[in-house]
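> here is my input; please provide its structure:
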Amino acid sequence: MPDLRLSRRRVLALSAVATLLPRSGLGQTSKVARIGLVQSTTGGSAALYGTEQKQAIELAFNEITKARTLGDIALQAFHADDGADRGQTVNIFQRLIRQDKVVAILGPTLSNSAFAADPLAQQAGIPVIASSNTAPNLTKIGDFIFRTSVPEDQVFPTVLAYGVRKHGVKRVALIYGIDDALTRSAHDVQKKAVDALGLESVGIETYQRGDVDFSAQLTKIKAQKPDAIILGALAEEGAAILRQARQLNLDPKTVFIGCNANISAKLFELAGPAADGILVGASWFAGYDTPRSKAFVEAYRKRYGTTPDIYAAQGYDAAYLIAEAIRRAGTATDSRAIRDKLAGITDFEGVLGRFGWSPERDATVTPKVLIGDGQAKVFAAAPAV
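Predicted coordinates for the structure are as follows:
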């Protein structure tokens, strides 16, 4: 029986080409750079991030094509939705590499999927740029793996330290998803940061993907009267925890401190006012005041009618970075040359700011502490302390 999801992927690939390139684009160029786009646009919480990434990458590719940034090289995109299924991600990577002969891959959305599929790209010598994978050690898979998403261990300690200074946090409770690589690794980073600051951990609760009722865990946490509750959760589960915590009348002074996965515009749509005051760390937010950032927000709103979140911004920069590497390499087919030029970028001016790559091929951008405004449904820069 044929794999219907892969068949659907082929249709999506053709649709993406038509969307991302002018009608005559391929006919007027002598070279075509085939780029795989692997984002979760279905699959629960993952779709909240993957849809933003896909839309931002499409926007960037359209701009690059319209401006003829790459001269006689055209970008041909092959998009696939892995449904947040790591096994499907592996199948998609294999097809992109072996049959579609892509020269680079942008994605996948989840760290779980990246740990499963990225080794295939590394072995094949195909550069990968992730724009939402924040689990530690991901780029240790190999020298073809890059990411514009700042790892959790470079962000969370700064956020927790801010909570201590601003709110006098001393006693914390932690809750995290036990069956997801991103949430497990986020928890590991969070627990390490708690211990490093000498804070008292009064409880650790877990949940599994697909859970919707967190009242039992929150009731236990409430009894411990923590100063802060630390979330190792994706946006959908994080929003449910915030709502249910308010319904259980937790002390309003209790501070919620989230992980990178909570930085989604959908968090506010799902949590509403319950997201007021949540602290997170990120390399970007929609109010970031630079010309490049403001132009991106305006273009994204004009095209899609919504305000982009950080995953859109990171995907947008990933698209421009791979295009810049192709431009510098002057080739549409030599993945090693493109990888080397990508690694050599040190002065890229992106939506996230000016950055290059660390020795581990992580984006060298400065994380910022943000605070959630559930009424306005935005993250803003947290007040200085």
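> only C-alpha atoms from now on, for both contacts and neighbour counts.
Will do.
> what about the helices in the protein?
Here the chain has its helices, by DSSP state H, at 4-20, 46-67, 86-98, 111-124, 156-167, 181-196, 215-224, 235-247, 265-271, 291-304, 310-329, 335-343.
> now for the fourth one, which elements pack on it?
Read it as helix 111-124. Applying 3 or more CA pairs under 8 Å, 6 or more residues apart in numbering; DSSP states H and E, we find helix 111-124 packed against helix 86-98, helix 181-196.
> ditto for the last one
Helix 335-343 sits against helix 310-329, with contacts defined as 3+ CA pairs under 8 Å, 6+ apart.
> tell me which residue lies nearest the centroid of this protein.
Centroid-nearest residue in the chain, with CA atoms, centre = their mean: residue 132, separated by 2.0 Å.
> can you pull the contacts of it?
With contact taken as CA atoms under 8 Å, 6 or more residues apart in numbering, residue 132 is in contact with 49, 107-111, 147-149, 311, 314-315.
> run the last query once more with 6 Å
Neighbour list for residue 132: 109, 149 [criterion: CA atoms under 6 Å, 6 or more residues apart in numbering].
> and the gap between it and residue 103?
As judged by CA to CA, to the nearest Å, residue 132 and residue 103 stand 20 Å apart.
> then residue 365?
Counting by CA to CA - residue 365 and residue 103 are separated by 26 Å.
> second chain to compare with the first, below:
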Amino acid sequence: MRTTKTTSMLACLAAATILTATACSSGGSTAQGGDGIAQSIRVQAINDQTGAVAYAGTGASKGAALAIDEINQQAFLGQGVKISMEQSDPAGEIDRAVSQTTTAIADSEISAILGPTMGQQAAAVAPIVNQRKMPTIFTQAGSQGVVTGDYTFRATAPMESYYDIAMKWLADNKLANLSLIYNATFPTFAALGKDVVPDEAGKLGLKLNQSIETQSTTQDFTGQAQQIAAAKPQAVVMLLTAPQSVTFLQQLRRAGYQGQVVGTSVQSAGNVSAAGEAANGLVYPVDFSSAMDTPEAKKFDEAYQKKYGQLPDAYDAEGYDAMWWLARGIKASNSSSRDGIQQGMTTVAKDGFTGAMGAITFEGNDMRVPGAMVRWENGKETLLQ
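So this is what the prediction gives:
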């Protein structure tokens, strides 16, 4: 409740700041004036580069930067048309994200915003960008109150929209007796743990014999691990944050449980590697993995490795597809104005497109992807067929 009130106060203060700044600005730029595509199109990235979720923000920005390289090199938007991206770092703070958003909106040369990735930051800026008609593409930010109007877009499929493939995998592998542990204060995991997993288990004939709630502040899972090990389930569904999952897996194995554990995409991108051998055999659904073998995924892998010298992860793919969604939107409307981008991205969303994450569709302005199951073994992901 306290967070909600703080967020609302920040949003209201920011809106007032924007009105003042807009009243004092010096009119529209080439990028914002009328129809047509400007020669120079500026995007402001506002996502964490430092702090607890820096892995998501830096990944999104790196993927977006690769997409911009390709868009510019291909002259996708016309000869001489260049997209550029400038970076801000809210560093995990809501008020900084709001401040950086208001600054970007007041700059008439900025055509769109990428980010933030943290759900609380995104929920704070969403009403602001909708009010001031600034097209904003979020990655991650899976909580409610993010995609709330015509000018908010999300290039990450909500976890609950593809978690059914994990439950189907359990059924296909005849792992019917389940224990569940979930972080009840993390909105995405709370929804999965209270609704999605039980509902899917019921549909597939799986038995959820044990359901254990934890909090975001929980750091020691000794008791819960022993309780689950004693129940001897065929599989454990683990809905925990990246640091929590490392601790839980280690303590679960020490408690004697050697069965199957199913996680979430939070464990991807090497986030579970700190668990060492305790993580071997972990399976989880992802929106993207470098283990995926579609032509688009392979093409993205090769381009990313050429630019950065390493394999991409899901956060990179989300930023990459987000920027291509933006470019397609500009082309569809033949306008790089803020209104043109909003209209164009909405048009693209109606038909969808194929990106690094596969055949992308949308529910309104909210992305949906096929998803894939992967297994973590000895420090890398492999695709499960």
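> so what number do they get for TM-score?
Overlay of the two chains. TM-score (TM-score structural alignment, normalised by the length of the first structure): 0.80; 344 aligned residues with a CA RMSD of 2.5 Å.
> if we can go back for a sec, just put the helices and strands packed on helix 111-124 of the first structure in TSV and tack on distance to residue 13 of the first structure.
Output for these, formatted as TSV (distance: least, CA to CA, whole Å):
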stretch	distance to residue 13 of the first structure
helix 86-98	10
helix 181-196	28
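> nearest to residue 36 of the first structure, out of these?
helix 86-98 (6.4 Å; CA to CA).
> so that closest one matches what in the second structure?
Residues 94-106 of the second structure are where helix 86-98 of the first structure lands when matched by TM-score structural alignment.
> between residue 365 and residue 103 of the first structure, who's got more neighbours?
It is residue 103, of residue 365 of the first structure and residue 103, that has more neighbours when counted by other CA atoms under 10 Å, with 26 against 19.
> in this model residue 334 seems to touch the more buried one, though I could be wrong.
No - using CA atoms under 6 Å, residue 103 of the first structure is not in contact with residue 334, being 7.0 Å away.
> map the residue nearest to the centre of the first structure onto the second structure.
Checking TM-score structural alignment: residue 132 of the first structure goes with residue 140.
> and for the residue mapped onto residue 114 of the first structure from the second structure, the neighbour number?
Counting by TM-score structural alignment, residue 114 of the first structure corresponds to residue 122 in the second structure. By the criterion of other CA under 10 Å, residue 122 of the second structure has 30 neighbours.
> go on, residue 382 of the first structure?
Other residues lying near residue 382 of the first structure total 18 when counted by other CA under 10 Å.
> for it, list the residues it contacts.
So residue 382 of the first structure contacts 369-371 (CA under 6 Å, 6+ apart).
> can you list which of these carry over to the second structure?
Checking the contacts of residue 382 of the first structure against the second structure (both residues aligned by TM-score structural alignment, their matches' CA atoms under 6 Å), the contacts still present are 369-370.
> can you redo the contacts of residue 382 of the first structure as a markdown table with neighbour count?
Below are the contacts of residue 382 of the first structure laid out as a markdown table (neighbours: other CA atoms under 10 Å):
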| residue | neighbour count |
| --- | --- |
| 369 | 24 |
| 370 | 23 |
| 371 | 19 |
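> which ones among the contacts of residue 382 of the first structure are found in strands?
Counted as lying in strands by DSSP state E, out of the contacts of residue 382 of the first structure, are 369-371.
> ok, so of these, who is nearest residue 16 of the first structure?
Nearest to residue 16 of the first structure, judged by CA to CA, of these is residue 370 at 34.0 Å.
> the second structure: which residue goes with the closest one?
Under the alignment (TM-score structural alignment), residue 370 of the first structure pairs with residue 374 of the second structure.
> likewise residue 310 of the first structure?
So residue 310 of the first structure corresponds to residue 314, using TM-score structural alignment.
> contact partners for that match?
Per CA under 6 Å, 6+ apart, neighbours of residue 314 of the second structure: 288-289.
> how about residue 350 of the first structure?
Neighbouring residues of residue 350 of the first structure by CA under 6 Å, 6+ apart: residue 317.
> that one -> the second structure?
Under the alignment (TM-score structural alignment), residue 350 of the first structure maps onto residue 355 of the second structure.
> measure residue 314 of the second structure to residue 153 of the second structure for me?
From residue 314 of the second structure over to residue 153 of the second structure (counting by CA to CA), the distance is 18 Å.
> before we move on, the earlier item: the match of helix 86-98 of the first structure vs the first structure, average offset?
On superposition with the first structure, the mean distance recorded for stretch 94-106 of the second structure (mean CA distance after the TM-score superposition for the first structure) is 2.1 Å.
> and the contacts of that stretch?
So stretch 94-106 of the second structure is contacted by 18, 21-22, 90, 121, 125 (CA under 6 Å, 6+ apart).
> mind running it again at 8 Å?
By CA under 8 Å, 6+ apart, the residues outside stretch 94-106 of the second structure that reach it are 7, 10-11, 14-15, 17-18, 21-22, 25, 44, 46-47, 88-90, 110, 113, 116, 120-121, 124-125, 128-129, 132, 134.
> swap in stretch 280-300 of the second structure?
157, 162-163, 165-166, 260-265, 267-268, 301, 311-314, 317, 354-358, 369-378, 381-383.
> can you list the buried residues in that stretch?
By 16 or more other CA atoms under 10 Å, the buried positions in stretch 280-300 of the second structure come out as 280-292, 297, 300.
> and it, how far apart are its ends?
One end of stretch 280-300 of the second structure sits 27 Å from the other (CA to CA).
> repeat for stretch 327-343 of the first structure
13 Å.
> and if you look at stretch 132-141 of the first structure?
With CA to CA as the measure, the ends of stretch 132-141 of the first structure fall 16 Å from one another.
> buried set for it?
For stretch 132-141 of the first structure, using 16+ other CA under 10 Å, the buried residues are 132-136, 138-139, 141.
> please pull up the equivalent of residue 159 of the first structure in the second structure.
So residue 159 of the first structure corresponds to residue 166, using TM-score structural alignment.
> ok, its match - contacts?
262, 284-285, 373.
> how much space separates it from residue 282 of the second structure?
Shown here: residue 166 of the second structure relative to residue 282 of the second structure, a distance of 12 Å by CA to CA.
> what residue of the first structure takes the place of residue 228 of the second structure?
In the first structure, residue 228 of the second structure lands on residue 221 (TM-score structural alignment).
> next: residue 281 of the second structure.
So residue 281 of the second structure corresponds to residue 277, using TM-score structural alignment.
> any idea how far residue 160 of the first structure is from that match?
14 Å.
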